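# generate a structure from the sequence data that follows.
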Amino acid sequence: MTTDQADRPTEFPPQQQEPPGSTAAMTPTPDHGEQSYQGSGKLTGLRTLITGGDSGIGRAVALAFAREGADVAFTYLPEERSDADATVGLVHDAGRRGFAYVADLRTHDACVEVVARAVGELGGLDVLVNNAGYQMAREGGIESIDPERLDRVFKTNLYALFWMTQEAVKHLKAGGCIINNSSIQAYDPSVSLLDYASTKAAINNATVNLAAELGPRGIRVNAVAPGPIWTPLQPATQPPEKVAKLGQDTPLGRAGQPAEVAPAFVFLASPRDASYVSGTVLGVTGGKPVF
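A predicted model of the protein is given here:
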């Protein structure tokens, strides 16, 4: 394994896991900002809810939000319990309240319950981060996408976003915000990720539409479009040979770390720094264009 001048890996050992993947099983362990992220009070007192906050980008966002002074609730799948426990620990270590909810957001009822629990335990809601996502690289043409897989991808990535947002807007006040997790795949789709890329393009459209709808209520809506990021989703959904070269096709020549994406979410959540930012998709892609 080699590193670039910023001491970030440019190559990974070939490896594979079963979805949804585990942080502990990854080599090297992703950087979520545990040793590097320092808060400055940008989100003090905000009550935040993150879907898929147990690992990867979600964990990095939870950590950064907590160190910026926010209380954090997040969702995770039953198989991700150990990762979820670690994330709660990071939030508590930052001196903030942290709540973890096991939930499969592919059902409307689960989304309704999660928002209700978060509002009850946090005492309200100021920021919703729709981060949970699922992908699975495929071999073969469109014929290889079976109904079960299509259902899982679209319900996890898109239906849940709609359902979570429908419930959250009942509680968000003027000054609140929604941040959606898009992807470089919305702009530069991989053939093997046709279904996943389609959902991310839809998320971009939904973000702009929601910004227009909710703007008069003082609610901002934005998205972050990460490039290839070293998270458990990579070894759990990509073949080992692709994992080994993850991110080498970017202008910066490497994959990003979750810690490098989280500041974009902090910026968009900040009522001070991003008070006039809405309807924007912010790329964190290692140089790949988002337009």
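
# hey, let's count contacts and neighbours off CA atoms from now on
OK.

# what about D109, how many residues nearby?
11 (other CA atoms under 10 Å).

# so it is in which element?
Using DSSP states H and E, D109 sits within helix 108-122.

# helices or strands next to that helix in the packing?
Counting contacts by 3 or more CA pairs under 8 Å, 6 or more residues apart in numbering; DSSP states H and E, helix 108-122 is packed against strand 47-50, strand 71-76, helix 160-168.

# I'd like those laid out as TSV, including mean neighbour count and distance to V153.
Formatted as TSV, the helices and strands packed on helix 108-122 follow (neighbours: other CA atoms under 10 Å; distance: least, CA to CA, whole Å):
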stretch	mean neighbour count	distance to V153
strand 47-50	27	18
strand 71-76	27	16
helix 160-168	21	10
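
# got JSON lines for the ones you listed, with distance to P263 too?
Output for those, formatted as JSON lines (distance: least, CA to CA, whole Å):
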{"stretch": "strand 47-50", "distance to P263": "15"}
{"stretch": "strand 71-76", "distance to P263": "16"}
{"stretch": "helix 160-168", "distance to P263": "21"}
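
# and the longest helix seen in the chain, what other elements does it pack with?
The residue-count maximum for a helix in the chain (DSSP state H) belongs to helix 194-214. Judged by 3+ CA pairs under 8 Å, 6+ apart, the packing partners of helix 194-214 are helix 147-154, strand 177-181, strand 220-226.

# tell me the angle it makes with helix 160-168.
If you take axes from the mean of the first three to the mean of the last three CA atoms, to 10 degrees, helix 194-214 sits at 20 degrees to helix 160-168.

# give the buried residues for helix 194-214.
Neighbour counts over helix 194-214 (16 or more other CA atoms under 10 Å) mark 194-201, 203-204, 206-208, 210-212, 214 as buried.

# quick one: that helix to strand 220-226, angle?
Interaxial angle, helix 194-214 versus strand 220-226 (the same axes, to 10 degrees): 160 degrees.

# ok, back up a step: out of the helices and strands packed on helix 194-214, which gets nearest to H92?
The closest of those to H92 is strand 177-181. By CA to CA, the value is 22.9 Å.

# in terms of secondary structure, what does that closest one contact?
strand 127-130, helix 194-214, strand 220-226, helix 258-269.

# so which of the helices and strands packed on helix 108-122 is nearest H92?
Using CA to CA as the measure, strand 71-76 is the one of the helices and strands packed on helix 108-122 that comes nearest H92, at 9.3 Å.

# angle of that closest one against helix 108-122?
Using the same axes, to 10 degrees: strand 71-76 against helix 108-122 is 160 degrees.

# please provide the structure for the following sequence as well, for comparison with the first:
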Amino acid sequence: MIRIFLIRHGQSLYQSLKIVSGMNEYGLSGLGKVQCKNIGKKLSSIRFDYAYSSDFKRCIESYEIIEDELKHKPSNVIYTPILRERDPGSDLLKSYSEVYPLQSQTMVDRENNAETSEEIQIRAQGFFNQLITQQLYQQSFQKLPLDSLNKMILSSQVAEPHYSHHIMRSYIHQAQQFSSSQKSTSCTNILAISHAGFITEAIQFLYKHQNIKYTDGLQPAVYARNGALFLLEIEAQNLDDWKCNIYLRNYSKSIDAPFESII
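Take a look at the predicted model:
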């Protein structure tokens, strides 16, 4: 199982000024720092295997504050553009009052060159596929002998013609050593820091993947407040056969309290 603790960054300075921000920003506000510290305290007892964060400053700062509260620091921290906020196009640095009254119009109709929901969901799918593939390959490396791994990977499309057998065999041996150092449990805990737009579309993608709808045929709407914490539990057989339970953490409750299902 993969357990993803998906968190929205703390309030940013631009948010406090009610301005649409992109990469041009100054990090967290004082309130945002407090929000992240509180989340870190709630997660302090969890042993995370990996941490992923958007490479925007407000997420990097959020992760650093959260990490300071963790008793067990993740061994791998990756800052990645795949978790970035929706590209706001020409809405960048406009005030909320200019932008949000127009939100009922589609992105295409508004012609503001903003990233569409479909494009963000493709990013989200890529992120989940990466985590699932990583989990599946770790399990495979733990179960297969080295000779079988050589045959499996050297005969696959992954082995490009310009890679020598020596290089590939060295890679496989290192991967097997890395996998054998992992915990014996099949559960991987991942901390992920992202943005409201990405989180909304990531959960919409999960709803579509599992064909979850209201009786009127619409997917449930989700909005992540600053410091919101979602728990995604993924059980995967392969990249085409996996399911995800989605839970929302009630901010006022301790981390030991049951998560609330939102599907």
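
# TM value for the aligned chains?
Here the TM-score for the pair of chains, by TM-score structural alignment, normalised by the length of structure 2, is 0.41; 160 aligned residues with a CA RMSD of 4.9 Å.

# thinking again about what came up before, I'd like to know which of the helices and strands packed on helix 108-122 of structure 1 is closest to D83 of structure 1.
Among these, if distance is taken as CA to CA, the winner is strand 71-76, at 8.7 Å.

# I234 of structure 2 is in what secondary structure piece?
With DSSP H and E as the test, I234 of structure 2 turns up in strand 229-238.

# quick one: buried residues of that strand?
So strand 229-238 of structure 2, judged by 16+ other CA under 10 Å, has buried residues L229, F230, L231, L232, E233, I234, E235, A236.

# residues in contact with it?
Contacts to strand 229-238 of structure 2, defined as CA atoms under 8 Å, 6 or more residues apart in numbering, come from residues 1-8, 132-133, 136, 242-249, 251, 259.

# buried ones only from those residues, please, as a PyMOL command.
Selecting the buried subset of these in PyMOL, with 16+ other CA under 10 Å as the burial test, is done by:
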select buried, resi 1+2+3+4+5+6+7+8+132+136+244+245+246+247+248+249+259
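
# sort out for me which of the contacts of strand 229-238 of structure 2 are in strands.
Judged by DSSP state E, the contacts of strand 229-238 of structure 2 include 2-8, 242-248 as members of strands.

# could you point out which element follows the helix or strand where I120 of structure 2 lies?
Here I120 of structure 2, judged by DSSP H and E, is contained in helix 117-143. The first helix or strand that comes after helix 117-143 of structure 2 along the chain, using DSSP H and E, is helix 146-154.

# so after that following helix, what's the next helix or strand?
helix 165-180.

# check which helices and strands that following helix sits against.
helix 117-143, helix 146-154.

# check which helices and strands the shortest one is in contact with.
Going back to what we said before, that points to helix 146-154 of structure 2. helix 165-180.

# buried stuff in the helix it packs on?
M168, R169, I172, H173, A175, Q176, S179.

# between those, which sits nearest E69 of structure 2?
S179 (27.2 Å).

# any idea how far that closest one is from A192 of structure 2?
Separation of S179 of structure 2 from A192 of structure 2 (CA to CA, to the nearest Å): 21 Å.

# also H209 of structure 2?
When H209 of structure 2 is compared with A192 of structure 2 (using CA to CA), they lie 20 Å apart.

# K37 of structure 2 contacts I66, correct?
Yes: K37 of structure 2 is in contact with I66 according to CA atoms under 8 Å; the separation is 5.7 Å.

# returning to that earlier point: just send the buried residues of helix 165-180 of structure 2 back as CSV, with distance to S117 of structure 2 too.
Shown next, in CSV, are these (distance: CA to CA, whole Å):
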residue, distance to S117 of structure 2
M168, 38
R169, 41
I172, 38
H173, 40
A175, 36
Q176, 38
S179, 36
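
# from those, which is closest to F205 of structure 2?
S179 (29.4 Å).

# quick one, what contacts that closest one?
Neighbours of S179 of structure 2 in contact, by CA under 8 Å, 6+ apart: Q138, Q139, F141, Q142.

# what do you get if the cut-off is 7 Å, keeping everything else the same?
S179 of structure 2 sits next to Q138, F141, Q142 when contact means CA atoms under 7 Å, 6 or more residues apart in numbering.

# report the buried residues of stretch 117-133 of structure 2.
Neighbour-count burial for stretch 117-133 of structure 2 flags S117, I120, Q121, R123, A124, Q125, F127, F128, L131, I132 (criterion: 16+ other CA under 10 Å).

# S140 of structure 2: how many residues sit nearby?
Neighbour tally, S140 of structure 2, other CA under 10 Å: 14.

# same question, N150 of structure 2
For N150 of structure 2, the count of nearby residues is 19 (other CA under 10 Å).

# look up how far R169 of structure 2 lies from it.
For N150 of structure 2 relative to R169 of structure 2 (CA to CA), the value is 6 Å.

# what of I203 of structure 2?
The separation that I203 of structure 2 has from R169 of structure 2, given CA to CA, amounts to 38 Å.

# which parts of the helix or strand harbouring I66 of structure 2 are buried?
Per DSSP H and E: I66 of structure 2 is located in helix 57-69. Applying a neighbour-count criterion of 16+ other CA under 10 Å, one finds K57, R58, C59, I60, E61, S62, Y63, I65, I66, E67, E69 buried in helix 57-69 of structure 2.

# the host helix or strand of I39 of structure 2 to strand 2-8, inter-axis angle?
Element membership of I39 of structure 2 [criterion: DSSP H and E] is helix 30-42. Going by the same axes, to 10 degrees, helix 30-42 of structure 2 is angled at 160 degrees with respect to strand 2-8.

# show me what the helix or strand just after helix 30-42 of structure 2 is packed against.
Later in the chain than helix 30-42 of structure 2, the nearest helix or strand by DSSP H and E is strand 50-54. In terms of contacts (3 or more CA pairs under 7 Å, 6 or more residues apart in numbering; DSSP states H and E), strand 50-54 of structure 2 is packed against helix 57-69, strand 76-80, strand 188-194.

# please name every helix or strand in contact with the shortest one.
Contacts defined by 3+ CA pairs under 7 Å, 6+ apart place strand 76-80 of structure 2 against strand 50-54.

# angle of the strand it packs on against helix 117-143?
Angle, strand 50-54 of structure 2 to helix 117-143, by the same axes, to 10 degrees: 160 degrees.
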